[in-house]
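J.: structure here, sequence nowhere to be found:
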């Protein structure tokens, strides 16, 4: 049943959030994407990231790079844990088309705020990982000063703190509104709610969205693209002079070379799926505010939902890439799995 009371007079940006439950109830495709499929992806991400963290904490795997990778895994893990309850609720047989009141409190605080904080932290930590490796490979002298544990710990904490304060304003921008309507299926009045924008903040919600696209998607993507190209160029240049090195030095350089290749693969995997999502977000915002091509919004939202599920899957890429390309990582993982 489609509830017109829940729709009211709201901005189109908020309408997307309000319709989250309605679309999953009334559309089987959205129900699969937001419910069972997302739940399976979340459980997979949780298991693999926990395993990834266990391997990285082994004595033979500890390094500054492993510390940054662990911070990324923690951010992805916490973001997935926040999203899992919503997907599991959509899967249950008694899932309703209206939003229960107690779920609005969860959607306003953990789901909307905390998940955004951890997603932003994960993006910027991935960018920092690329910058960190760029300094090690391209500026080895400066690396002794800038690529230390104390610096890495400070940067990781700073990223989490800035991400948190960037979204604190959402607590004041949005409010929980209770509504009562007649449910034709249950033949009774139902008390429900939705998360709405406070009237005094309506003019700022668009600015908040634009800033989020710029600083969470566009700038990190451009930075990672530049760093990836620079690392690839540096590796090709270093390959020409590798024959002149001694055997022991070659062995050390080969290990560093493999680590750099691993991080390049991580950056490329992130960019392949993050760039289309960023472009789509910009296109949707333009369509909404220019009031054009609204007939395409339903298809774009479906495509956006699919991209979001893919972005969740990318949280497992670090583990998969290291399993595929990292010799030391595979050996350590085998020791753990064989309880050796």
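T.: Received, thanks. Note that the coordinates shown come from a computational prediction; the quantities given were computed from them, not determined experimentally. Numbering: from 1, shown residues only.
J.: going forward, measure contacts between C-alpha atoms and count neighbours the same way
T.: Noted.
J.: pull the longest helix from the chain.
T.: helix 247-290 (DSSP state H).
J.: helices or strands up against the helix or strand containing residue 30?
T.: When elements are assigned from DSSP states H and E, residue 30 belongs to helix 28-32. If you count contacts as 3 or more CA pairs under 8 Å, 6 or more residues apart in numbering; DSSP states H and E, helix 28-32 packs onto helix 20-26.
J.: the residue nearest in space to the middle of the chain sits in which helix or strand?
T.: What sits nearest the mean C-alpha location of the chain, by CA atoms, centre = their mean, is residue 119, with 3.9 Å. Using DSSP H and E, residue 119 sits in helix 115-138.
J.: quick one: the helices in the stretch 101-250 of the chain?
T.: Along the stretch 101-250 of the chain, the stretches classed as helices by DSSP state H, counting those that start in this stretch are 101-106, 115-138, 140-146, 149-167, 169-173, 202-213, 219-241, 247-290.
J.: ok, structure two:
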């Protein structure tokens, strides 16, 4: 989740006897301990005197046994923060995001709303929604229903947890980041290089761009589908034998070495998923804002010469540009803190260790939670700043209901929507 739940991946330093891999993807982080000398059978792995779990604090519970050997959510997350945020608040965010983004897709898929810009916005809404939908069953099971302290089994369940809670959300969130960058680039072309917009911002080109982004996001996460495996592990849990999942890295990862694999993966992620997109979006936002201010000056001048036609076109184009600036700004506000902490982590784990990882985990958990909370905001932005979006929404969900009750029909009068100077339908 937001989550990608923005789901950021994260390595802790490698010690001599224990490799701790910490993965934080869209609000979810994972600590997998691998002890090569440990066997698949351990009589006292989770022996705690057969006392109830409630008699222990989280720290006591995790330090009093070998729960780091197998998949145990209580010992993988800052549970005091994760449980209220992902167990009690996240279900409401999931419902809100699902409803809001579904409405966005329905409205933008209408015939008169199909434009290159709207297609990108629709793809962003779908990616954000899937980022939260895939891990939702596990968040309910682990946090809402309070099963996080139980060892997860069988192996298939552990694999599903990894894929649905870590890898797939990260894939969709990565695609959403690149789609946001594509949206900003597209709008920059419309506003600052209008003559080439008719060539570069056509519907076929935009559809190809969306396909390329989807393929790139999948390829980026493909190693995460294959970099670890879960094997059955027998332990004693609360007084009885229990089969749990022990995490091991795949042979090919060990062959290329953990340092080489994770340095390559996280180096690529930091540069191309966080640093370059966020920096580019800041620059494009500044350029778009300056262009919009210049357009406002042109609008005042044109109003004196032609108060009806050209002035209206510039006003409509300005409204669309301002709305997209707000969308990108909201994205940057929640993404930049996560990118900063990730970069600091990479520096701390490769050059000089200075981070307190307990605090870093809490900060990233909270940051990812705010990323999830930002997903429904776009619907409010569209409704508040786009006249055509409001009109189409009213036509679909308000006037149609009233008309059906009155036995009359209603149809949106702007079939093709108003046109801007670049021949793009205003959102």
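T.: All right, it came through fine. Bear in mind the structure is a predicted one, so any value in this text is a computation, not a measurement.
J.: circling back to that earlier point, distance of the equivalent of the residue nearest to the centre of the first structure over in the second structure relative to residue 151 of the second structure?
T.: Using TM-score structural alignment as the criterion, the counterpart of residue 119 of the first structure in the second structure is residue 173. Residue 173 of the second structure sits 28 Å away from residue 151 of the second structure, taking CA to CA, to the nearest Å as the criterion.
J.: next one: residue 375 of the second structure
T.: In terms of CA to CA, residue 375 of the second structure sits 32 Å off from residue 151 of the second structure.
J.: the two: which has the busier surroundings?
T.: Neighbour count, other CA atoms under 10 Å: between residue 375 of the second structure and residue 151, residue 375 has more, with 26 against 21.
J.: hmm, the more buried one is touching residue 98, no?
T.: No - checked against CA atoms under 8 Å, the pair residue 375 of the second structure and residue 98 is beyond contact range at 9.3 Å.
J.: intersection of neighbour lists for the two?
T.: Listed as contacting both residue 375 of the second structure and residue 98 by CA atoms under 8 Å, 6 or more residues apart in numbering are residue 129.
J.: circling back: tabulate the helices of the stretch 101-250 of the first structure (JSON lines), appending distance to residue 298 of the first structure.
T.: As requested, those are exported to JSON lines (distance: least, CA to CA, whole Å):
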{"stretch": "helix 101-106", "distance to residue 298 of the first structure": "23"}
{"stretch": "helix 115-138", "distance to residue 298 of the first structure": "23"}
{"stretch": "helix 140-146", "distance to residue 298 of the first structure": "47"}
{"stretch": "helix 149-167", "distance to residue 298 of the first structure": "27"}
{"stretch": "helix 169-173", "distance to residue 298 of the first structure": "25"}
{"stretch": "helix 202-213", "distance to residue 298 of the first structure": "19"}
{"stretch": "helix 219-241", "distance to residue 298 of the first structure": "26"}
{"stretch": "helix 247-290", "distance to residue 298 of the first structure": "10"}
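J.: mean neighbour count, those helices: which tops it?
T.: Greatest average neighbour count among the helices of the stretch 101-250 of the first structure goes to helix 115-138 (a mean of 22), per mean count of other CA atoms under 10 Å.
J.: who are the packing partners of it?
T.: Applying 3+ CA pairs under 8 Å, 6+ apart, one finds that helix 115-138 of the first structure makes contact with helix 64-91, helix 140-146, helix 149-167, helix 219-241, helix 247-290.
J.: residues touching residue 166 of the second structure, list them.
T.: Contact analysis of residue 166 of the second structure by CA under 8 Å, 6+ apart lists 4, 7, 23, 24, 25, 26, 28, 29, 135.
J.: determine which two of the residues you listed are furthest apart.
T.: By the measure CA to CA, 23 and 135 form the most distant pair in these, at 14.5 Å.
J.: quick one, which of the two is more surrounded?
T.: Neighbour tally, residue 23 of the second structure and residue 135, criterion other CA under 10 Å: the higher count belongs to residue 135, 27 against 22.
J.: can you tell me what the more buried one aligns to in the first structure?
T.: Using TM-score structural alignment, residue 135 of the second structure pairs with residue 83 in the first structure.
J.: and if you look at residue 242 of the second structure?
T.: Checking TM-score structural alignment: residue 242 of the second structure goes with residue 190.
J.: residue 262 of the second structure maps to what in the first structure?
T.: If you follow residue 262 of the second structure across to the first structure using TM-score structural alignment, you land on residue 205.
J.: quick one on the thing from earlier: reformat the contacts of residue 166 of the second structure as JSON lines; add distance to residue 169 of the second structure and secondary structure.
T.: Below are the contacts of residue 166 of the second structure laid out as JSON lines (distance: CA to CA, whole Å; DSSP: H, G, I helix; E, B strand; the rest coil):
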{"residue": "4", "distance to residue 169 of the second structure": "3", "secondary structure": "coil"}
{"residue": "7", "distance to residue 169 of the second structure": "7", "secondary structure": "strand"}
{"residue": "23", "distance to residue 169 of the second structure": "12", "secondary structure": "strand"}
{"residue": "24", "distance to residue 169 of the second structure": "11", "secondary structure": "strand"}
{"residue": "25", "distance to residue 169 of the second structure": "7", "secondary structure": "strand"}
{"residue": "26", "distance to residue 169 of the second structure": "7", "secondary structure": "strand"}
{"residue": "28", "distance to residue 169 of the second structure": "9", "secondary structure": "strand"}
{"residue": "29", "distance to residue 169 of the second structure": "12", "secondary structure": "strand"}
{"residue": "135", "distance to residue 169 of the second structure": "7", "secondary structure": "coil"}
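J.: conserved subset of those residues in the first structure?
T.: Checking those against the first structure (both residues aligned by TM-score structural alignment, their matches' CA atoms under 8 Å), none of the contacts is still present.
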